[in-house]
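Peer 1: Return a 3D structure for these sequence lines:
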Amino acid sequence: MRRIEYGYELCAGRPFRGQAQAELRAFLAEAELTYDPGIGYSVVIRDEAGRIAAAASLDRDTVKCAAVRPDLQGSGLMAQLITCLRQEAVSRGIRSLFLYTKPRNRRQFAELGFYEVAGTEEVLLMEDRRGGFAAWAAGIQDIRACGTVGCLAANCNPMTLGHRHLIEQAAARCDTLYLLVVSEDRSAVPAAHRRRIVEQAAGDLANVIVAETGRYLISSASFPDYFLKERAEAVWCGLDIAVFCRLARILGISRRFVGTEPLCPVTAAYNRAMAAALPQAGVELVELARLEQNGVPISATAVRKLIADGRWQEIKSLVPEAAYDYFSEEENRRLFLQRYQALTVSDQIVAQETGGR
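Peer 2: Below is the predicted model of the structure:
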């Protein structure tokens, strides 16, 4: 804790625990905000009486839960918080930040150097890198794209024959297909490895352009619930869809392809939200039937379970050759198991902190 101007004290935690976290949760509740279990670093400013006057937190590269007490708004406390979070981010090697806020706070954070990425009536996503989104979109855009342009986004953790089937079906229904592989590195198969497998397995499809979702689409910034499979809050579905619609305008995408989803509630909720929102943006949602084996959809979840149980040879009928070759290497299986086990523990902790939601 250190004293700053006008008698205020600034305190930081990685993250707060016990009574300190309970006080922060109560403060955020008064500001109609919910403490996020993904928070890894928090900063609060207390007044002379020891009460929280302002607070903001960091979840990887995203500022969350930022609020100033109503009677102190406009006093410069938020600028102090953002400065502290930027210093912490730089110490972690993070060079730019995202920020969640309510749309009514757009001007306040614009004055602190944040620029709008996308938003809904409930939440606004901003970044402190001018032109960041445009640069990302330009990196995806391919001069070969022509005619009817479609998009399919997939995690491919790992890629299965079910993914290959969806890619084939989508590619046959448009002239150009952008295949966006989720690049957030929070899966059992590392992001770079997932993309390499996809490129190998889909390399024979001439009209398919493989790219990544980057930090903007299906990421912990735009859609954190995607990585918390027990929940799917509409606000995050809507925000990620708003980000996609902005990308679609730039790339000329008029069709978004998805697979039917009988297994994962988060993906199913996302598909329903897209069905309602995309037509308003001039994008057709095309739902494709999942590939089945013995009457059951082929799923990456089942493949991961087989590998985790030491039965990796049994995945041969479920994955493309590139994926099977990948797991044939002991080093890759060992890396998978380390990450799989770590993610399982992390999911259990989050479930406890969110009441099992």
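
Peer 1: For the rest of this, base every contact and every neighbour count on C-alpha atoms.
Peer 2: Will do.

Peer 1: burial count for residue 70?
Peer 2: 11 (other Cα atoms under 10 Å).

Peer 1: what do you get for the one 10 residues further on?
Peer 2: Residue 80 has 17 neighbours, counted by other Cα under 10 Å.

Peer 1: so what's it up against?
Peer 2: Residues near residue 80 by Cα atoms under 8 Å, 6 or more residues apart in numbering: none.

Peer 1: And it, how close does it get to residue 66?
Peer 2: Applying Cα to Cα, to the nearest Å, the value for residue 80 to residue 66 is 12 Å.

Peer 1: Also residue 322?
Peer 2: Using Cα to Cα, residue 322 is found at 45 Å from residue 66.

Peer 1: More neighbours: these two, which one.
Peer 2: Between residue 322 and residue 66, residue 66 has the larger neighbour count (other Cα under 10 Å), namely 23 against 18.

Peer 1: quick one more, to check against the first:
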Amino acid sequence: MYDFVIEEINISNVNQLDDVKKFLKNFDLEFEENIDCTIVIKQGGKIVGTCSKSGNILKCFAIDSSMRGMGLSSKLVTWMNNKLFDQGVYHSFIFTKPENINIFTGVGYKLIQKVKEVALLETGVENINKHIKRIIEKYDLKNNKKAALVMNCNPFTWGHRYLIEKASLENEEVIIFIVEEDRSLFPFKYRYELVKQGVADLKNVKVVPGGEYIISSATFPNYFLRKKDDVLRIFTELDASIFGEYFCNELSINKRYVGEEPFCEVTQAYNETLSDTLEKYGVELEIVKRREFKGKAISASQVREVIKGGEISYLKNLVPDVTMKFLLSSEGKEIMEKIKYSTSPH
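Peer 2: Below you'll find the model as predicted:
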């Protein structure tokens, strides 16, 4: 009756992509980076709706206001989820504006969290409550008060060790969440193992994969883009509020430690938002002055710069033995070669 047609556009085709970007501008939306699939609904050759995805995250969703109530939202979401099913993916997220929440709860999505400008919902075989329950059981997390740290450790440095050790001395139990998203120069499997080995002597510390709900493309895409832009505060608040409402409440976390951030604007903004947001959940943020070497704060970015400059012997001043041993292994040498020729900040 309405002659609606769904088309997958060729995102490498400039003209097709420009049409989508122009349509999104009507809703104060921008076509985001790292999108791998975009579809549009057309009526009479004109775009009246669109949705994109990046991995298992649906985003850049918009429907012409004159077409509301005609089931276009369901058509777009169903098409995208069928695409994910074909790829063997059975859990997805969607970013949208808070005023659109009812649209997506009506097609099977469940709200995780909303802040003033954005809401995050999910559907599928996984959900945040199942995820946290699994963590509690797997890592035998008791119902006592805990401190937490969230770290990327790209790679594990003396600075990380110093911060963890301080938390260990000041608290009965400590959880370290290692960012699981594999968008760093050191892959997650190595970052995770280096931290586990590097804190094995601290018996009250448990090292846990961060999963999809802590500093991931779903909760905090700007962390990986390393861009300080207009939406940075939105996503830092979203990530911090998810951590406060779900992880702190369910895991009895009453304190979170972060290092003072003299280098990265994104991390500095994240720390500021963390402080404001966690306070609402009764969680204290402890900002710790970083360990220094020769008057300079030790950081993973400094380690990568030293590797880039080829000063391998200097690294023993910045990283523990476990990291040094890894860097000199065949896997470590391969990563160091990539770092030397990389333009990536992370």
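
Peer 1: could you pull out the helices for the stretch 251-357 of structure 1?
Peer 2: For the stretch 251-357 of structure 1, the helices defined by DSSP state H, counting those that start in this stretch occupy 265-277, 300-308, 321-327, 330-353.

Peer 1: Confirm that residue 163 of structure 1 lies within a strand, as I assumed.
Peer 2: No: using DSSP: H, G, I helix; E, B strand; the rest coil, the assignment for residue 163 of structure 1 is helix, not a strand.

Peer 1: Per the alignment, name the residue of structure 2 opposite it.
Peer 2: Aligned by TM-score structural alignment, residue 163 of structure 1 pairs with residue 160 of structure 2.

Peer 1: Could you do residue 99 of structure 1 as well?
Peer 2: Aligned by TM-score structural alignment, residue 99 of structure 1 pairs with residue 94 of structure 2.

Peer 1: For that match, I want the exact helix or strand it lies within.
Peer 2: Per DSSP states H and E, residue 94 of structure 2 falls inside strand 91-96.

Peer 1: Which other helices and strands does that strand contact?
Peer 2: With contacts taken as 3 or more Cα pairs under 8 Å, 6 or more residues apart in numbering; DSSP states H and E, strand 91-96 of structure 2 sits against strand 57-63, strand 119-124.

Peer 1: Quick check: the gap between the residue positioned nearest the centre of structure 1 and residue 330 of structure 1.
Peer 2: Centroid-nearest residue in structure 1: residue 219, 1.7 Å away (criterion: Cα atoms, centre = their mean). For residue 219 of structure 1, the distance to residue 330 of structure 1 (Cα to Cα) stands at 29 Å.

Peer 1: if I pick the closest residue to residue 168 of structure 2 other than its chain neighbours, what's in contact with it?
Peer 2: Once flanking residues are discounted, residue 168 of structure 2 sits nearest to residue 174: 6.2 Å by Cα to Cα, 6 or more residues apart in numbering. The contact partners of residue 174 of structure 2, by Cα under 8 Å, 6+ apart, come to 146-149, 167-168, 204-206.

Peer 1: if we can go back for a sec, for residue 7 of structure 1, find the nearest of the helices of the stretch 251-357 of structure 1.
Peer 2: Nearest of the helices of the stretch 251-357 of structure 1 to residue 7 of structure 1, taken as Cα to Cα: helix 330-353 at 34.0 Å.

Peer 1: buried sites along stretch 108-116 of structure 2?
Peer 2: By neighbour count on 16 or more other Cα atoms under 10 Å, the buried set for stretch 108-116 of structure 2 is 109-114.

Peer 1: Please flag which of these sit within strands.
Peer 2: 110-114 (DSSP state E).

Peer 1: any chance of those residues in TSV, plus distance to residue 279 of structure 2?
Peer 2: Output for those, formatted as TSV (distance: Cα to Cα, whole Å):
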residue	distance to residue 279 of structure 2
110	26
111	22
112	20
113	17
114	17
